[in-house]
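# From the sequence below, what's the structure:
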Amino acid sequence: MDEKPRNVSGSLCPAMSSAEILGDKWTLLLLREMFLGTTRFGGFQKAIPRMSPSILSKRLKTLEAAEIIVRKPFPAAQAGEYRLTRSGRELGPIVENMAIWGMRWRKRSIAAQDCDVGGFMWDFHRTLNTQGLPDGETVILVKISDRRELNAWWVIANGDAVDLCPDDPGHEVDVYLTAPLSTLVALWLGDVSVKDAIDAKTAFIEGDRHLTNSAQDWMAQSPFVGVKSAVAGP
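Down below sits the predicted model:
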C-alpha cells in the first residue's frame, strides 16, 4: 500500500490538507462513482472511460492510503471491490454540494464541454426513469447522429434493471431516439424538453406509440436537473 499522503504545501490549514487528497478531477469522478454504487475496477473503467487504468489504480491506492476507501478481496479471485469507509461516506454531502454548485454557476460550461460519449451514455442508462416505462422489457436504441464512432447504443430496461450495450444485443427495438450529442446532453441536463427538441427537429423519436408519446416520462435526466442556474453578479 502507498504511504499516507504527505503535507506537500506545508500548510496546517485543514481545507488544504483535504484538497491535497481530493483536489483532482479524477479523484472526484471516482468518488462520485462510488456514491452512485460502483465498487469494481471494471465498473470504474466503464463509467470513466477517459481515465487510464494506471491513473485509476493510482487514485484508488491514494484513497485507500488516506483511509477513505478499503479494498475487499474476493475469495479465489484477483479482482476485489472498493468500499467507502466512515470518513469516505462523510464526503457524500461535499461531492453533492460541488455538483449543485456546478449546476448553478457552471452549467453553460458543462453543457458546452467535449464530453466522452461512452461516459455520457453510462450516465444516461443509469438515470433512465424506469417508472415511466411499461412492465417487462423495453429496448431503446439511442443513435447519436453527429458521431462516426460509438454512435449506436442499446439501452435495455426490465423493471428497475437497466443494461447498456454498445453492440447490437439482438433484441427487438421498441423505440428509436436519434439526436446529436449536444441535444442528448441538453435533454439530460433538463435544458430542453422532449417536445421542444422534437419540434425543433433536433431530436427524433420513433417506434411504439405509447413510448414515443410518453418519452418525457422515461427520458434519462441528471439527478441535479432541478437545480436552477444562478444569475452571475456580485
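# contacts, neighbours, all on C-alpha from now
Fine.
# Which residue is the nearest non-sequential neighbour of the residue nearest the centre of the chain?
Using Cα atoms, centre = their mean, the residue of the chain that lies closest to the mean C-alpha position is Asp123, 3.4 Å off. Excluding its sequence neighbours, the residue lying closest to Asp123 (Cα to Cα, 6 or more residues apart in numbering) is Ala47, at 7.5 Å.
# For the one you found, list the residues it contacts.
Going by Cα atoms under 8 Å, 6 or more residues apart in numbering, Ala47 touches 33, 118-119, 122-123.
# Widest-spaced pair of the residues you listed?
Glu33 and Gly118 (14.6 Å; Cα to Cα).
# Pull up the gap between the residue nearest to the centre of the chain and Asp116, please.
11 Å (Cα to Cα, to the nearest Å).
# to compare against the first, here's another:
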Amino acid sequence: MKTYSQFCPVAMAAEIFAERWTPLIIRELLMGSRRFSELEYGMPRIPRSLLTQRLRTLEDAGVVTRKAQGESKRAEYHLTEAGADLLDVVMRLGEWGQKWVNHDIGLGNVDPTLLVWDMHRRVNIDLLPEERVVVQLDFHGAAKGTYWLVLEKPEPSVCMWDPGFEVDLFVATDTIAIHRAWMGMTSFAECVEDGLIELDGLTAHVKAFPGWFKLNVFSGVERVVNAG
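Presented below is the predicted three-dimensional model:
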C-alpha cells in the first residue's frame, strides 16, 4: 500500500479508503453483499485478482472480516465496527457526487449488471403481489443484455441466466434511458411515453411495475447543473 507519510488522519484514512475500487467494495458491503460473487455483481468490471487483493488489504486494516459460513465453509465478508462506521462517509460521498459532479448517463458509464443488481435490493417488498412474478429485462442501445428478476416475498433475487421460470412481464428498454430513470434524471413514465421502455404482460403487472422499486438511494439528491 502506498502511503502519504503524514500523521494527518485524513491522509491515514485515505491510504485505506481511497484506493481504486475500495470505496465501491465498502458500498457493496454496506448494501448487504456478503459473498465474493455478490461483490462481483456490484462491480462487474473489477478483475477478480484485484478484488481479492483489496479485500485482503481491508482485512489487514481491520475494516473487513472474512468468515466461513455453513457446511460448505463458503467465505463471506462482513464489515467490522470500523468498517460499518464508514456508512456516513460513503453516503456523503455519494450525495456529493450526485449533486456536484457534472455528468450525465452515457455510453461510458452505463452498467446493466450493476443496475439490475441494484434494482433487486431496492424492491418494495410490501407492494409485491402474493404470487411470484418473473420479470425479463432486455437492454438495447448503448449496452445489450438480458437479465431476470424473480420478485417474490420475502427475498427477491436477480438472475444473470434464464432461471427456467415462465416469464410474467417482459421489459424492453433503452439502456441509457432506464439508467437515467433509475438515478432520478427522468421519470419512468416519461420513458414509457417516449417509447424508450416497453412493457408486455398482464395489465396489473404493467401498471404496478414502477411502484415495485425504490429508485437508487441517491436519486433524490438535487443535482446542480453545470457545476464548475
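# Give me the buried entries from the contacts of Ala47 of the first structure.
Among the contacts of Ala47 of the first structure, those classed as buried by 16 or more other Cα atoms under 10 Å are 33, 118, 122-123.
# Tabulate those (TSV), appending secondary structure and distance to Ala99 of the first structure.
Output for those, formatted as TSV (DSSP: H, G, I helix; E, B strand; the rest coil; distance: Cα to Cα, whole Å):
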residue	secondary structure	distance to Ala99 of the first structure
Glu33	helix	13
Gly118	helix	20
Trp122	helix	18
Asp123	helix	14
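# which among these gets closest to Ile156 of the first structure?
Trp122 (12.4 Å).
# Hmm, Cys165 and the closest one touching each other?
No. Counting by Cα atoms under 8 Å, Trp122 of the first structure stays clear of Cys165, with 9.7 Å between them.
# one step back: any idea what the residue nearest to Asp123 of the first structure aligns with in the second structure?
With TM-score structural alignment as the criterion, Ala47 of the first structure lines up with Gly42 in the second structure.
# Compare the contacts of Ala47 of the first structure with the second structure and list the overlap.
Shared with the second structure under both residues aligned by TM-score structural alignment, their matches' Cα atoms under 8 Å, the contacts from the contacts of Ala47 of the first structure are 33, 118-119, 122-123.
# all strands of the first structure, in order?
69-73, 80-84, 137-144, 152-158, 161-165, 175-179, 204-207 (DSSP state E).
# and of those strands, who's closest to Leu56 of the first structure?
So among these, strand 80-84 is nearest, using Cα to Cα, at 12.3 Å.
# what span of the second structure lines up against that closest one?
Going by TM-score structural alignment: strand 80-84 of the first structure matches residues 75-79.
# quick one: that stretch to chain centroid distance?
Centroid separation for stretch 75-79 of the second structure versus its chain: 18 Å, with Cα atoms, centre = their mean, to the nearest Å.
# which residues touch it?
Counting by Cα under 8 Å, 6+ apart, 29-30, 34-36, 63-69 sit against stretch 75-79 of the second structure.
# With the first structure overlaid, how far apart is it on average?
Once fitted to the first structure, stretch 75-79 of the second structure is off its aligned match by 1.6 Å on average (mean Cα distance after the TM-score superposition for the first structure).
# Which positions in that stretch come out as buried?
76-79.
# and which of these is nearest Val150 of the second structure?
Of these, the one sitting nearest to Val150 of the second structure (Cα to Cα) turns out to be Glu76, at 23.2 Å.
# what about Val192 of the second structure, how many neighbours?
Val192 of the second structure: 15 surrounding residues under other Cα atoms under 10 Å.
# Give the aligned equivalent of it in the first structure.
Checking TM-score structural alignment: Val192 of the second structure goes with Ile198.
# residues in contact with its match?
204-205.
# go with 6 Å
Applying Cα atoms under 6 Å, 6 or more residues apart in numbering, we find Ile198 of the first structure in contact with Phe204.
# Quick check: the equivalent of Phe124 of the first structure over in the second structure vs Val217 of the second structure, distance?
By TM-score structural alignment, Phe124 of the first structure lines up with Met119 in the second structure. Going from Met119 of the second structure to Val217 of the second structure by Cα to Cα gives 11 Å.
# higher neighbour count, these two?
Each of Met119 of the second structure and Val217 has its neighbours counted (other Cα under 10 Å); Met119 has more, 20 against 15.
# how deep is the closest residue in space to the more buried one that isn't next to it in sequence tucked in, by neighbour count?
What sits nearest to Met119 of the second structure in space, not counting adjacent residues and going by Cα to Cα, 6+ apart, is Phe213, at 6.8 Å. Other residues within reach of Phe213 of the second structure, judged by other Cα under 10 Å, total 19.
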